[in-house]
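Student: I'll drop the sequence and a predicted model, then ask my questions.
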Amino acid sequence: MKIVVIGGTGMIGSKLVTRLGEQGHDMVAAAPNTGVNTLTGDGLADALKGASVVIDVSNSPSFEDEAVMRFFETSTRNLLAAEAAAGVAHHVALSVVGTERLPESGYFRAKVAQEQLIEKSSVPYSIVHATQFFEFVGGIADAATVDGTVRMAPVLFQPIAGDDVAQAVARVAIEAPLDGHVEIAGPDRFRMDEFFREALAARHDPRAVVTDPHARYFGAGLSEGTLVPAGDAILAETRYRDWPGRTVAGR
């Protein structure tokens, strides 16, 4: 089966290309650096010829409100139109748990817009909502740093390893379209402030983590369950304490 991965040279995309390729599928890693640009449409029609499944794990190069909305709306419209023309049978998109609960954030508003376009399209689809990746611990801490301290709300936090995200998305991609959503999360729930206090210490990061109920997450306020699955979810196997990257030094 031919499977095209949009964002196929990125962190999750490259894992998908490798994993599904090892299962015998004909894989195409589609990205601007391989000649496929979903914003301009360049190379898209050729890449999708004969494809049965398209997996979109691409991300905006800018998180500025207008830029990120433009990216997800333009890219998704172009991609869905090309898929319909090529007869693609399954569109799979990776999104974020809690997206609809974070309207204050321009990034998450853009992800909601992306999902709405997918849901209204004629192409059968599956949307995978994942919690925050282990690999993003440093970036989340950087975004929460104010005057040298990391300010974190004491809300629930259930991160997941990138490898486990790729495994779940790959499984969804080769099954029948859900025409709906599925949520995936790590096996353990933490308090966000406590998690980052321990995680940064393991990385030998000298920043102090301050518990702040009013701390914002990429511009949005958080409630107790904003960042974790609201109901049933697929739970991954890798625990943060066992993840090889947890002790990476520095920021």
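Tutor: Alright, I've got the coordinates. Numbering: from 1, shown residues only.
Student: Only C-alpha atoms from now on, for both contacts and neighbour counts.
Tutor: Will do.
Student: All the helices of the stretch 101-250 of the chain, residue numbers only.
Tutor: Remark: helices assigned in the stretch 101-250 of the chain by DSSP state H, counting those that start in this stretch are 106-120, 137-143, 162-173, 192-202.
Student: which residues touch the longest one?
Tutor: I take that to be helix 106-120. Contacts with helix 106-120, where a contact means C-alpha atoms under 8 Å, 6 or more residues apart in numbering, come from 63-66, 68-69, 72-73, 76-77, 80, 95, 99-100, 102-103, 125, 127, 179-180.
Student: take the one below as the second:
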Amino acid sequence: MKIAVIGGTGLIGSQVVKMLTTAGHEAVPQAQSTGVDLLTGEGLPQALTGVDVVVNLTNSPTFDDASLAFFQKTMDHLLTAAEQADVGHVVILSIVGVDEVPDLDYYRAKVLQENVLKAGPVPYSIVRATQFFEFMDAVLTWTADEETVRLPATPVQPIASADVARAVADVAVGSPLRGIHSVAGADVFPLDELGRLTLAARGDRRTVTTDDTAGMFAAVPGDALLAKDDAHIAPTRYRDWISAGDRL
């Protein structure tokens, strides 16, 4: 099976390409560095020639309302090119609970991306994942100074990027779901507790202060970001991952 992985040089995409290749598929990484630009459509016809499945793992460069236009344009270009190339399956990566957080521009943009795909002409699958382990370092910089990190107590269920990549790769080689497959980590943490655990493991002496107005995740209501009953629970646990020096 020939599979184009757009965004195939990034955190998830590079792992998806490796997994698919190991499984015997022809997985081709595509990105701006290979001449493919979803915002303009440049390079798409060539990238999708002879392709059975296209996996779109590109992401908006911003989390603000500009992300709405990004996902609209990129999905329009992708679906037009996929239909013309007779691609049989389009897969995207989204977020668990994305449709339950309307106060975040980026989450509304991801809902838009899902809806454009659902209404499009090509059979599709959506993989929704919870927050990646690897993003915690970035989260700790959003509302921090030299001594303190402010985080809300929002419940999260973090997952290793490798487990997300496995879910995407498995869905890509299956029949189109015309629906959603959700995957989440094994453990639930309040975000402030997760911050304390991360700082301790990093040997970072800063203090985490609970502030339910701090940062992007302050806008998340209740347990919106937690897995529902139909989600696949991935095996890697955050405490094991970070104790192993992020090597799991």
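Tutor: Nice, thanks for sending it over. All values reported here derive from a predicted model rather than from experimental measurement.
Student: Any idea what the TM-score is?
Tutor: Here the TM-score for the pair of chains, by TM-score structural alignment, normalised by the length of the second structure, is 0.93; 246 aligned residues with a C-alpha RMSD of 1.7 Å.
Student: sorry, back to before: quick one: which of the contacts of helix 106-120 of the first structure sit in strands?
Tutor: Mapping the contacts of helix 106-120 of the first structure onto strands (DSSP state E) picks out Ser95, Tyr125, Ile127, Gly180.
Student: so which of those residues is the most crowded?
Tutor: Neighbour tally across these (other C-alpha atoms under 10 Å): the maximum, 26 neighbours, falls on Ile127.
Student: Identify the single longest helix in the first structure, thanks.
Tutor: helix 65-86 (DSSP state H).
Student: For that helix, which helices and strands make contact with it?
Tutor: Other helices and strands packing on helix 65-86 of the first structure, by 3 or more C-alpha pairs under 8 Å, 6 or more residues apart in numbering; DSSP states H and E, are helix 44-48, helix 106-120.
Student: count of residues packed around Ala236 of the first structure?
Tutor: Look at Ala236 of the first structure: counted by other C-alpha under 10 Å, it has 19 neighbours.
Student: ditto for the one 5 residues further on
Tutor: A total of 11 residues lie near Arg241 of the first structure under the criterion other C-alpha under 10 Å.
Student: again, but for the one 3 residues further on
Tutor: For Pro244 of the first structure, the count of nearby residues is 8 (other C-alpha under 10 Å).
Student: can you tell me how far it sits from Lys15 of the first structure?
Tutor: Distance of Pro244 of the first structure to Lys15 of the first structure, given as C-alpha to C-alpha, to the nearest Å: 16 Å.
Student: Dump the helices of the stretch 101-250 of the first structure into TSV; add distance to Asn37 of the first structure as well.
Tutor: Formatted as TSV, the helices of the stretch 101-250 of the first structure follow (distance: least, C-alpha to C-alpha, whole Å):
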stretch	distance to Asn37 of the first structure
helix 106-120	17
helix 137-143	26
helix 162-173	22
helix 192-202	36
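Student: Of those, which is nearest Glu22 of the first structure?
Tutor: helix 162-173 (11.4 Å; C-alpha to C-alpha).
Student: Average offset of that closest one relative to the second structure?
Tutor: Superposing on the second structure and averaging over aligned pairs (mean C-alpha distance after the TM-score superposition for the first structure), helix 162-173 of the first structure comes out at 0.6 Å.
Student: Can you name the residues in contact with that helix?
Tutor: Residues from elsewhere that reach helix 162-173 of the first structure, judged by C-alpha under 8 Å, 6+ apart: 11-13, 15-16, 19-20, 53, 55, 90, 92, 94, 126, 128, 130, 133-135, 184, 236-238.
Student: returning to what we had before: buried ones among the contacts of helix 106-120 of the first structure?
Tutor: 63, 68-69, 72-73, 76-77, 80, 95, 99, 102-103, 125, 127 (16 or more other C-alpha atoms under 10 Å).
Student: In the second structure, what range does stretch 26-43 of the first structure match?
Tutor: Aligning stretch 26-43 of the first structure against the second structure (TM-score structural alignment) gives residues 26-43.
Student: hang on, the earlier thing: which one of the buried ones among the contacts of helix 106-120 of the first structure is nearest to Met1 of the first structure?
Tutor: Tyr125 (16.8 Å).
Student: List the residues that contact Gly87 of the first structure.
Tutor: Contacts of Gly87 of the first structure (C-alpha under 8 Å, 6+ apart): Gly50, Ala51, Ser52.
Student: what about the closest residue to the second one other than its chain neighbours, distance to Phe157 of the first structure?
Tutor: To tie it back to what came earlier, the one meant is Ala51 of the first structure. Closest residue in space to Ala51 of the first structure, ignoring its immediate chain neighbours: Lys2 at 4.8 Å, by C-alpha to C-alpha, 6 or more residues apart in numbering. Counting by C-alpha to C-alpha, the separation of Lys2 of the first structure from Phe157 of the first structure is 36 Å.
Student: Any idea how many residues pack against the counterpart of Ala144 of the first structure in the second structure?
Tutor: Alignment note (TM-score structural alignment): Ala144 of the first structure maps to Thr143 of the second structure. Thr143 of the second structure has 14 neighbours, counted by other C-alpha under 10 Å.
Student: any idea how far the residue nearest to Thr143 of the second structure when sequence neighbours are not counted lies from Gly245 of the second structure?
Tutor: Distance criterion C-alpha to C-alpha, 6+ apart; nearest residue to Thr143 of the second structure, sequence neighbours excluded, is Arg150 at 5.5 Å. The gap separating Arg150 of the second structure from Gly245 of the second structure is 24 Å, by C-alpha to C-alpha.
Student: count of neighbours near Val96 of the first structure?
Tutor: Neighbour count of Val96 of the first structure, defined by other C-alpha under 10 Å: 20.
Student: wait, Thr62 of the second structure
Tutor: Count around Thr62 of the second structure with other C-alpha under 10 Å applied: 12.
Student: Run a quick check on Asp103 of the second structure versus Ala219, I expect a contact.
Tutor: Yes. Look at Asp103 of the second structure against Ala219 with C-alpha atoms under 8 Å: they come within range, at 6.3 Å.
Student: Identify the residues contacting the closest residue to Gly148 of the first structure other than its chain neighbours.
Tutor: Leaving aside its sequence neighbours, Gly148 of the first structure sits nearest to Arg207 (C-alpha to C-alpha, 6+ apart; 6.5 Å). Counting by C-alpha under 8 Å, 6+ apart, Arg207 of the first structure touches Gly148, Thr149, Val150, Leu200.
Student: hmm, try it at 10 Å
Tutor: For Arg207 of the first structure, the contact set (C-alpha atoms under 10 Å, 6 or more residues apart in numbering) comprises Ala141, Asp142, Thr145, Gly148, Thr149, Val150, Arg197, Leu200, Ala201, Arg251.
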